[in-house]
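Visitor: A structural model of the following input is requested.
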Amino acid sequence: MEESRVTLRQALDDFLEVCRINKASVHTLRNYGKDLDFFLSWLESAYQLTHVNELQLKHLRGWIGYLQKYTTRRGENLDDNTVRQYGVHVQVFCHWLEHEDYIEKPITTKFKLPSVEQKFVPTFTPEEIQKLLDACDEGAVYRPKVHKALTARNRAIVSVLVDTGIRRKELAGLRLRDIDRDMRVLLIHRKGDKWQQVPISREGFKPLHEYLTKYRPQLAAVGGRTKAHKDDPVFLTDMGEQLSIVGVSKLFNRLKKRTGIEDKKVSPHNCRRYMATTQLAMGRSPLDVQRQMGHTTLQMTNKYASLSIEHLQRSHEEFSPLRAKHVKDDRGPTGSGYWDE
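Guide: This next block holds a predicted model:
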């Protein structure tokens, strides 16, 4: 196929197919498809441009300028982060076009993405973490036969999120086989279809163990699960079904109302921020924290390679966020915030 005859729409289909082969998530594929379709539609409208060999640097710059002036149906402008994200997706697509020789002359080397001001995102304090744990009680009025089981489940969820820093999706996807109770290690399905062992401290594991051994069977019985199977989900609803990602979010919406925390987001992701900022403030190695969170780059991977799970377990045990309430003020600030990157 001659590059001069390849349309941008054909190239986009090829790009998305490569992403699928490389096991990009459904979410990633949807976002790339939507954003790049918007970009190609704009090129067709503004420049009558339809073929790959017609694409130039001025078009990429014009796209950013268009987005910065773009007004939504609600009469709102796009925020800087959204504009940059559109730019990132176009940049990745064009890099791929260059790499696959769809484009002879590179156009991305001089393409600069708009800078975005980093915003300081406040995270929880140790006192607020305790409020969240105290607010886990669903009350006897709500499903009276299983309210104790739901309360134990909620405490296990908050404890696991705060202690390990795993993501909402990762928590909802946990299966019984993913928990090593002897080692106190969770096998987490990370982004990019990768698996990682993540340690959990004794204090974090205690409410999880209590839920698994004493209360989860009660919820499972409601759903007709008389015998636990290794492929069964860890966290169940009041009907004995798998707790979904949306279900986790709804739980935190209820916790927000009960705690009265209004000056910050009450979300699983803020538990993740709390874990990171607290452990760093307590002196844990930044490398260990990044490994714990699953934030990996090519540069950092070589440094992570020397860290065994045993080393990570010992380090995490010492710096469990659930012990933060015992830390004196002279040890450093906790709950001071986290750069949301």
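Visitor: from here on, just use CA atoms for contacts and neighbour counts.
Guide: OK.
Visitor: so which residues make contact with stretch 272-290?
Guide: With contact meaning CA atoms under 8 Å, 6 or more residues apart in numbering, stretch 272-290 is reached by 123-125, 161-167, 293, 296, 303-304, 312, 315, 319-321, 324, 331-338.
Visitor: residues of that stretch that come out buried?
Guide: Going by neighbour count (16 or more other CA atoms under 10 Å), the buried part of stretch 272-290 is 272-282, 284, 287-289.
Visitor: what's the closest of these to Ile129?
Guide: Tyr274 (9.1 Å; CA to CA).
Visitor: one more to put side by side:
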Amino acid sequence: MNAVPSPELPHTLRAHLDDYADYLRLERDRSVHTVRAYVADVRSLLEYLCTGRAGATLEELDLRTLRGWLGGQATAGVARTTLARRTSSAKGFTAWAQRTGRMAVDPGVRLVAPKAHRTLPPVLRQEQAADAMAAAESGAAQEDPVALRDRMIVELLYSTGIRVGELCGLDVGDIDGDRRVLRVLGKGNKERVVPYGRPAEDAITTWLRAGRPALANERSGDALLLGRRGGRLDQRQARSAVHDVVRAVPGLPDLAPHGLRHSAATHLVEGGADLRVVQEVLGHASLATTQLYTHVSVARLRAAHDQAHPRA
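Guide: From the prediction side, this is the model:
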């Protein structure tokens, strides 16, 4: 997959950008979405490098240029999380350019990323999650194939905390019904086993019995989740299913699949699950990422105390 070059870039810089996109995809095995985001960041950097410089080359990309590029975005009000990602994109590109002989030195070594404010999307309270699952089950009562599928989507996302991309990538053979676990292929092609509960088991069983056969055709292959035309369900359709289910319950915040993942993780921590276990379930590479959920739980505890205790 080659990058779509900006017409303002000289031919040599366009070639470097294409090569970097291939490196991310073929050697680093990054997802399509990740490659697109990183390449867009680097293209923006190279366009900044070319501003007022005819025929700019990579050797002109120095620390001052990197800081000027990020500083301009900060002044324009770009979010800190976006600046942190773009800093990471730039550092990855300059390291690759130096390693492959395209630059004599790596100016990104001294570039410091702004610390992103680590926040979570809205999460459901446990009773709200139960209401959402009940709404999905009620919608599937008539055994309409799409309603059965959508019930399984929300049940699995909440029961397992897996990512929506991981959900859509599941095959029928990834379900171990005897042990009630899923075999999930996560980021970096790392495989993990994730348990699911009895309500999710019921949703899976009903989908495989009455939902999937009604949608399956020659396009289906081994995909667990199918679209209306029988092909593997894509992430956009899964997101729509979650939004539709949540909107059916008055008073619930509008939630995307990632919100169900965060709700699952928060409720695991609130229920006393060991952080290492939660880390394994979620597929986090670092325990520090998982520890964010302890902050959420403490914040909820603080709020409950302030509201209920007479001497709060």
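Visitor: what TM-score do we get after superposing?
Guide: The TM-score (TM-score structural alignment, normalised by the length of the second structure) is 0.78; 282 aligned residues with a CA RMSD of 3.1 Å.
Visitor: now, the contacts of stretch 272-290 of the first structure that are in helices?
Guide: Leu161, Val162, Asp163, Thr164, Met293, Lys303, Tyr304, Leu312, Ser315 (DSSP state H).
Visitor: highest neighbour count among those residues?
Guide: Highest neighbour count within those: Asp163, with 29 neighbours (other CA atoms under 10 Å).
Visitor: that one contacts Ile200, doesn't it?
Guide: Yes: the criterion here is CA atoms under 8 Å, and Asp163 of the first structure meets it with Ile200 at 6.5 Å.
Visitor: quick one: what's aligned to Gly272 of the second structure in the first structure?
Guide: In the first structure, Gly272 of the second structure lines up with Gly283, judged by TM-score structural alignment.
Visitor: tell me the SS of that match?
Guide: Classification of Gly283 of the first structure using DSSP: H, G, I helix; E, B strand; the rest coil returns coil.
Visitor: for it, give its distance to Pro333 of the first structure.
Guide: 11 Å (CA to CA, to the nearest Å).
Visitor: same deal with Ser45 of the first structure?
Guide: Ser45 of the first structure is 53 Å from Pro333 of the first structure, by CA to CA.
Visitor: ditto for Arg272 of the first structure
Guide: 17 Å.
Visitor: just the ones in helices among the contacts of stretch 272-290 of the first structure now: which is nearest Leu174 of the first structure?
Guide: Leu161 (12.2 Å).
Visitor: the closest one maps to what in the second structure?
Guide: Aligned partner of Leu161 of the first structure by TM-score structural alignment: Leu157.
Visitor: quick one: that match and Arg163 touch, right?
Guide: Yes: contact between Leu157 of the second structure and Arg163 holds when scored by CA under 8 Å: they sit 7.3 Å apart.
Visitor: mutual contacts of the two, please.
Guide: Pro257, Arg261.
Visitor: need the counterpart of Leu167 of the second structure in the first structure.
Guide: Checking TM-score structural alignment: Leu167 of the second structure goes with Leu171.
Visitor: contacting residues around its match?
Guide: Leu171 of the first structure sits in contact with Ile157, Leu161, where contact means CA under 8 Å, 6+ apart.
Visitor: and it, that one's in a strand?
Guide: No: with three-state DSSP as the criterion, Leu171 of the first structure is located in helix rather than a strand.
Visitor: any idea how far it is from Pro268 of the first structure?
Guide: 10 Å.
Visitor: for Arg254 of the first structure, same thing?
Guide: 13 Å.
Visitor: please enumerate the helices of the stretch 151-300 of the first structure.
Guide: For the stretch 151-300 of the first structure, applying DSSP state H, counting those that start in this stretch gives helices covering 168-172, 202-210, 216-222, 245-259, 268-281, 286-293, 298-304.
Visitor: related to what we said a few turns ago, more neighbours: Arg254 and Pro268 of the first structure, which one.
Guide: Pro268 (23 against 14).
Visitor: map the more buried one onto the second structure.
Guide: Pro268 of the first structure maps onto Pro257 in the second structure, by TM-score structural alignment.
Visitor: residues contacting its match?
Guide: So Pro257 of the second structure contacts Val154, Leu157, Arg163, Val164, Ala238, Arg239, Val242 (CA under 8 Å, 6+ apart).
Visitor: ok, and the closest non-adjacent residue to the first one?
Guide: When the adjacent residues along the chain are set aside, Val154 of the second structure lies closest to Val242, with 6.3 Å between them (CA to CA, 6 or more residues apart in numbering).
Visitor: I'd like to know how far Phe111 of the first structure sits from Lys105 of the first structure.
Guide: For Phe111 of the first structure, the distance to Lys105 of the first structure - CA to CA - is 13 Å.
Visitor: er, Asp134 of the first structure actually
Guide: Distance from Asp134 of the first structure to Lys105 of the first structure, by CA to CA: 61 Å.
Visitor: and these two? Which one has more around it.
Guide: Taking other CA under 10 Å, Asp134 of the first structure and Lys105 do not tie; Asp134 has more neighbours (14 against 11).
Visitor: so Asp13 of the first structure lies in a helix, does it not?
Guide: Yes: under three-state DSSP, Asp13 of the first structure sits within a helix.
Visitor: still on that earlier bit, Ser45 and Pro333 of the first structure: who's more crowded?
Guide: The neighbour count for Ser45 of the first structure versus Pro333, taken as other CA under 10 Å, is higher for Pro333 (16 against 11).
Visitor: ok, that one - contacts?
Guide: Thr278, Ala281.
Visitor: quick one on the thing from earlier: map the residue nearest to Val154 of the second structure across to the first structure for me.
Guide: In the first structure, Val242 of the second structure lands on Phe252 (TM-score structural alignment).
Visitor: pretty sure its match contacts Lys265?
Guide: No: using CA under 8 Å, Phe252 of the first structure is not in contact with Lys265, being 9.6 Å away.
Visitor: just give me the longest helix of the first structure.
Guide: From DSSP H, the single longest helix across the first structure is helix 26-47.
Visitor: residue contacts, the aligned residue in the second structure for Arg216 of the first structure?
Guide: Counting by TM-score structural alignment, Arg216 of the first structure lines up with Arg212 in the second structure. If a contact means CA under 8 Å, 6+ apart, then Arg212 of the second structure has Pro145, Arg149, Leu224, Leu225, Leu226 as its contacts.
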